[in-house]
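**Q** Sharing a sequence plus its predicted fold:
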Amino acid sequence: MPNLTDLPFQAAAKVQQLAERGSAELHYARKMFEAGALKLDPQIMITMLADIRRWGEFGMIPALNARRSPGRTAIIDDDGEITFKELDEAAHAVANGLLAKGVKGGDGVALLIRNHRWFLIALYGAARVGARLILLNSEFSGPQIKEVSEREGAKVIIYDDEYTSAVAASEPPLGKLRALATNPDSDEPSGSADETLTDLIARNAKTPAPKATQHSKIIILTSGTTGTPKGANRSTPPSLAPVGGVLSHVPFKAGEVTSLPAPMFHALGFLHATIAMMLGCTLVLRRKFKPATVLADLEKYQVTAIVVVPVMLSRLLDELEKTEPKPDLSKLRIVFVSGSQLGAELATRALKDLGPVVYNLYGSTEIAFASIARPEDLQKNPSTVGPVVKGITVKLLDDNGNEVPRGEVGRIFVRNTFPFEGYTGGGGKAIIDGMMSSGDVGYFDEHGLLYVSGRDDEMIVCGGENVFPAEVEDLISGHPEVVEATAIGVEDKEWGHRLRAFVVKIEGASVDEDAIKRYVKENLARYKVPREVVFLEELPRNPTGKILKRELKDMTVGGAE
């Protein structure tokens, strides 16, 4: 039985938690009104709420924009432009077509689509049916596509023509559809006989889809940097936090133009596609990330915001450095970065080359987001991931679940109003007192800024001292003759464990293994000096820019035991 003396304290804590949540929701609403995502127009608000009841929070978005600004350009991609009215009508036709194929609310619809208009048309069409939206990684192999789509219960797979061979072994019960009908990278036809979305739209009514039997869910797959990608199950939250939380730290505004190189199948790209569409912004999308094209887009379309993962930012800065004449980036107010660790060296370089426009979001597929570093935070310390977003709780706990003092490293636990519902195959992250582990360790400084020291499963004990690879990676990456670096733990007879560093040198660099070791020794403790330094042409990465450390662990290194 519960201890009755504890009940008043539990009730008081619950009341306080509800009050804090109410305050946060009001804060989010205010930020959304200020940004222009919500407008004080009774008729628009009434119809928006009616559309949410009809198609859910995702399915209603194109209708909201078609009503507010039907003729405004919604998407610019490699095939031209489409308006919000055209996007809304196409989504209705896809929804009606999917219903005719037998797709029902709760059925899985898998998307294997690059960044272009058909991703959003397919997404919103399937959302209006109430489907479970399964966002497949564009780099999946054929066996992975088959395994994941079957595991997640996909009744239909919608794919770009270039993936015809990759999806050949998959046989979803209600068939397959092609999004982009041709492969621009090949002169040879794919031979696919699957119907295209263009044809599906042509033979189905563009009238509003009927009310969905249930609201859609999103299945975003984890990065799979340490194994098979897992499906992260997340419903549409009863909260304004996903949009309002970001807007509370980042000054996105309605009706502007955003470049989105980050892949939309990933949490970062999907989050921002949703924010941009809620704001009625024009999205500039390209099938493939090409730094020169992106820089040209920034100038041509007077882009005010760009959303990238760190490796994309690094390559954009490299391209900017060699581009003459320099593009006019005077309209660019926001460089929104997430997806992997930004690092102090890259943050400093971006602030220097682009100005005080860099915003760094810390989060993951499971926890969504916890903190956002603004330019003023990064100028204080470029290593920070910023202050905690209002309405979100972040605590740093030791191995016994006790909160650690400020300045000390602890495991990062997060609680928000849009919780991760567990992996679709079962299991989840560690939870303590309603807070979920991010899988990272870090600390707070005296300003309340959060720092991520590294992954809690990557820490090694070297000579009795805890060592996190991220600190050494960031230092080596700042060497003037190094493009980038990473590190992993390996066994060491003398120290127990030491780090092995993998380094990409700049072209023509003369730096060698001894020089890298000496550089680390001059800047960090002796036990943090890598045991070996391995030079590579490039680091293995997934499409979102995360380094595939499992491939590095499997790599045979000369002289390694």
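**A** Structure received. Numbering: from 1, shown residues only.

**Q** Please count neighbours and contacts with C-alpha atoms only from this point.
**A** Fine.

**Q** which SSE is residue 86 in?
**A** Residue 86 is part of helix 84-101 when elements are defined by DSSP states H and E.

**Q** list the helices and strands the very next helix or strand once past that helix packs on?
**A** Once the chain leaves helix 84-101, the next helix or strand it forms, by DSSP H and E, is strand 108-112. Contacts defined by 3 or more C-alpha pairs under 8 Å, 6 or more residues apart in numbering; DSSP states H and E place strand 108-112 against helix 117-129, strand 132-135, strand 154-159.

**Q** cutoff 10 Å now
**A** Packing contacts for strand 108-112, counted by 3 or more C-alpha pairs under 10 Å, 6 or more residues apart in numbering; DSSP states H and E, involve helix 117-129, strand 132-135, helix 142-151, strand 154-159, strand 176-178, strand 217-221.

**Q** So residue 438, which state does it fall into?
**A** strand (DSSP: H, G, I helix; E, B strand; the rest coil).

**Q** list the buried ones in the helix holding residue 86?
**A** For helix 84-101, the neighbour count (16 or more other C-alpha atoms under 10 Å) marks 84-99 as buried.

**Q** all helices for the stretch 251-400 of the chain, in order.
**A** Remark: helices assigned in the stretch 251-400 of the chain by DSSP state H, counting those that start in this stretch are 267-279, 291-300, 310-322, 344-354, 375-380.

**Q** out of those, deepest packed?
**A** The highest mean neighbour count among the helices of the stretch 251-400 of the chain, using mean count of other C-alpha atoms under 10 Å, belongs to helix 267-279: a mean of 22.

**Q** center of the protein, which residue is that?
**A** For the chain, residue 268 is the residue whose C-alpha lies nearest the centre (C-alpha atoms, centre = their mean; 2.1 Å).

**Q** one more structure, for comparison:
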Amino acid sequence: MAGLLNSTSRMRISATWAQGSRARTRISAGWTGDSRTDAGLGGVARRVVLLAGNGVRVPGCSWFNPRMRPAAEPLTLTQLCTARATTHGGRLAVGDENGALSYADLASSATSVAAQLAGLGVGAGDRVALIGANCVPWVVAALGASYAGATVVPIGHGSSHTERTRILDSLRPRLVITEPPTTRHEPPSTTSPGTTPGEASTGSGRTPDTGPSPLAVLTFADLDVGGGHPPPAHISPDSAAVVLPTSGTSGAVKYVAMTHRQLLRLYTDVSATVGLTEHDRLLGVVPLAHSFGLNGVLLISLIAGAYVRLARRYAAGQLATLIRDERLTVLAGPPTIYHDLASGGRAAIGGTCRLAITGSTAISAPTMRATCDLLGIPEIVVGYGMTETCGTVALGRIPGEVGAAGPELAPVPGVEVRIAGEAGEPLPPRTEGRILVRGFNVVRGYATDRGRARDTEWCDTGDLGRTDEHGLLTVVGRSKDSMIVSGFNVRPAEVEDVFTRHGAVADIAVVGVADGRQGQRLVAFLVPRPGATVDDEDLIAFGRTHLAAYKVPRDFVVLGELPRTATGKVARGRLSATAGSREARDA
């Protein structure tokens, strides 16, 4: 494959729109087309380089010396964007169904948006919330906020009004940038009487006496990508670049602040590990509001100078066509994506895909290997991490011939993994225990903790695993109640709280069962109210009005009472076993 046709479009800046007396240029829905030819892929079947901590060599891994990086590597997201505009200015950076932007155009558009945001009072220390599906304007808005010195707060496009409001109330951003309302998801209540979209708030989230101040709201169509360019804001590498919610270790929603330095150091190594080059073309279907989509897809591509083709939503029937027509070389996402593509085989996606990147849930190595063989994808890289570790702890590959065990993963440089017993004591190799992590990527606190540091330098991931004599990690399961559905954390308590407000439900407990497509699938055991009739479709519709779709159980099992322990807690282990038995019986 000496060459690869890259049919793309370049953004056309529309005529102006007016708000009051000020006219702005906005991102248009129209694009003008041209075509561009990228250089060959090179090394389609080359081996993936695995990283071992601090450059130690382990079986199956290549030497890696983190000190061999360029001396002037970027330390912030804005330095990275500016650098790529210089080194890869004419190459394509991001695209969606409407067209694509080069690295030079991306930096120019982002700095113009930064000037617009600065005019609205956004500056260092502020937070800017982004609500929207994966698209080029989302990326421009995020980088524009970074150039203005602000911290980006991505909010899931599929999140409910309740979830959005909770995030906004907790983090109090200075500005919200959102897509126009849809029939299913109305925007959060971010305005108050007298505050209109585009109007700046009067304070940085709060007023001294009255609490929350009104939020300014812009839509993606309001973004000024053709205006002036501000003087560069001073951005410390140790300032927060992005804040993402998590419920991974405690079950309670918390907000993780990831610094520029952490993200650039970590994902420079990740990009090198998976072997990305400037010639690669990545699938960007994992939501950018998720660490996998934002860091594990978009950021590693920007670091490599590659191209990301964003997909607004996951539509299994259309994904194969997108991959084939865009001639994508790297697929990234949870096993669900590959499972859905497998029925069409290699012919459905074309012959350009050389690499699959997966993670975010339990991985069956034999299943994943067999699926990628059907798709004609020779290389598979598996990542393990959590939001509190900036999304990544360890990486590994699934070889051509695998046994029943999960993939063996090498910690990235500067990150240590310890397997510990219940009292925190280190356990010997090949002994199963709790996975603890420490290193530069572990966050020291949460965005809502007002600077309070973690109680310990070791982060308890809530997962179970073991290491071998060389330090390679195998993850065997979760030790806590949180479940992972299609790569997303689900807290049982959150789901149960919603359904207890349904008129037919007296008591409910939600557990996860293994699912070949989603990793885990939710099953709800409920006790109905006296005289009430339980209707599954009604319960599902009720859940979808309050929760993101992946948090809504599809199976409801009616019980006379929930099993409980001697202390009165729900016996989730017994319910999980019951759910597993039902699955086995119905298989």
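**A** Received, thanks. It should be emphasised that the depicted structure is a prediction, and the values quoted were computed from it without experimental measurement.

**Q** In the second structure, which residues correspond to the helix holding residue 86 of the first structure?
**A** On the second structure, the counterpart of helix 84-101 of the first structure by TM-score structural alignment is residues 103-120.

**Q** Centre of the chain to that stretch, how far?
**A** Relative to its chain's centre, stretch 103-120 of the second structure lies at 24 Å (C-alpha atoms, centre = their mean, to the nearest Å).

**Q** about what we covered before: and the buried residues of helix 84-101 of the first structure, which is closest to residue 227 of the first structure?
**A** residue 98 (33.1 Å; C-alpha to C-alpha).

**Q** quick revisit: show me what the helix holding residue 86 of the first structure is packed against.
**A** Against helix 84-101 of the first structure (3+ C-alpha pairs under 10 Å, 6+ apart) you get helix 42-59, helix 61-68, strand 73-77, helix 117-129, helix 197-202.

**Q** Could you export these as JSON lines, including mean neighbour count and distance to residue 433 of the first structure?
**A** Below are these laid out as JSON lines (neighbours: other C-alpha atoms under 10 Å; distance: least, C-alpha to C-alpha, whole Å):
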{"stretch": "helix 42-59", "mean neighbour count": "18", "distance to residue 433 of the first structure": "29"}
{"stretch": "helix 61-68", "mean neighbour count": "21", "distance to residue 433 of the first structure": "35"}
{"stretch": "strand 73-77", "mean neighbour count": "22", "distance to residue 433 of the first structure": "43"}
{"stretch": "helix 117-129", "mean neighbour count": "28", "distance to residue 433 of the first structure": "33"}
{"stretch": "helix 197-202", "mean neighbour count": "18", "distance to residue 433 of the first structure": "46"}
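
**Q** So which of the ones you listed is nearest residue 175 of the first structure?
**A** The closest of those to residue 175 of the first structure is helix 197-202. By C-alpha to C-alpha, the value is 12.9 Å.

**Q** Mean deviation, that closest one versus the second structure?
**A** On superposition with the second structure, the mean distance recorded for helix 197-202 of the first structure (mean C-alpha distance after the TM-score superposition for the first structure) is 3.9 Å.

**Q** Just list what that helix packs against, helices and strands only.
**A** Counting by 3+ C-alpha pairs under 10 Å, 6+ apart, helix 197-202 of the first structure packs on helix 84-101, helix 117-129, strand 176-178.

**Q** Serialize the ones you listed to CSV and add fields for distance to residue 144 of the first structure.
**A** As requested, those are arranged in CSV below (distance: least, C-alpha to C-alpha, whole Å):
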stretch, distance to residue 144 of the first structure
helix 84-101, 24
helix 117-129, 20
strand 176-178, 17
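
**Q** closest to residue 212 of the first structure out of those?
**A** Taking those one by one with C-alpha to C-alpha, helix 117-129 is closest: 5.1 Å.

**Q** Please tell me which residues of the second structure that closest one aligns onto.
**A** By TM-score structural alignment, helix 117-129 of the first structure lines up with residues 136-148 in the second structure.

**Q** for stretch 402-419 of the first structure, same thing?
**A** Under TM-score structural alignment, the match for stretch 402-419 of the first structure is residues 425-442.

**Q** buried sites along the matching stretch?
**A** Going by neighbour count (16+ other C-alpha under 10 Å), the buried part of stretch 425-442 of the second structure is 427, 429-430, 432-442.

**Q** Show me the helices in the stretch 451-561 of the first structure, by range?
**A** With helices called from DSSP H, counting those that start in this stretch, the stretch 451-561 of the first structure shows them at 469-477, 513-523, 549-553.

**Q** what's the closest of these to residue 234 of the first structure?
**A** When the helices of the stretch 451-561 of the first structure are compared by C-alpha to C-alpha, helix 549-553 sits nearest residue 234 of the first structure, at 26.8 Å.

**Q** in the closest one, what's buried?
**A** For helix 549-553 of the first structure, by 16+ other C-alpha under 10 Å, it's 549, 552.

**Q** and for it, what are the contacting residues?
**A** With C-alpha atoms under 10 Å, 6 or more residues apart in numbering as the test, helix 549-553 of the first structure has contacts from 224-227, 486-490, 500-502, 539-541, 555.

**Q** How far off centre is it?
**A** How far helix 549-553 of the first structure lies from its chain's middle: 22 Å, per C-alpha atoms, centre = their mean.

**Q** again, but for stretch 367-379 of the second structure
**A** With C-alpha atoms, centre = their mean, you get 23 Å for stretch 367-379 of the second structure.

**Q** With stretch 455-462 of the second structure instead?
**A** 21 Å.

**Q** Residue 73 of the first structure pairs with which position in the second structure?
**A** Counting by TM-score structural alignment, residue 73 of the first structure corresponds to residue 92 in the second structure.

**Q** Please report how far its match lies from residue 107 of the second structure.
**A** Using C-alpha to C-alpha, to the nearest Å, we find residue 92 of the second structure at a distance of 12 Å from residue 107 of the second structure.

**Q** hey, what's in contact with both of those two?
**A** residue 101.

**Q** which residue lines up with residue 12 of the first structure in the second structure?
**A** Taking TM-score structural alignment as the criterion, residue 12 of the first structure has no aligned counterpart in the second structure.

**Q** Report the contact partners of residue 12 of the first structure.
**A** If you count contacts by C-alpha under 10 Å, 6+ apart, residue 12 of the first structure has them with residue 18.

**Q** can you confirm it is in a strand?
**A** No. Secondary structure of residue 12 of the first structure (three-state DSSP): helix, not part of a strand.

**Q** Return the distance of it relative to residue 18 of the first structure.
**A** From residue 12 of the first structure to residue 18 of the first structure the distance is 10 Å (C-alpha to C-alpha).

**Q** again, but for residue 212 of the first structure
**A** Following C-alpha to C-alpha, the distance that separates residue 212 of the first structure from residue 18 of the first structure is 31 Å.
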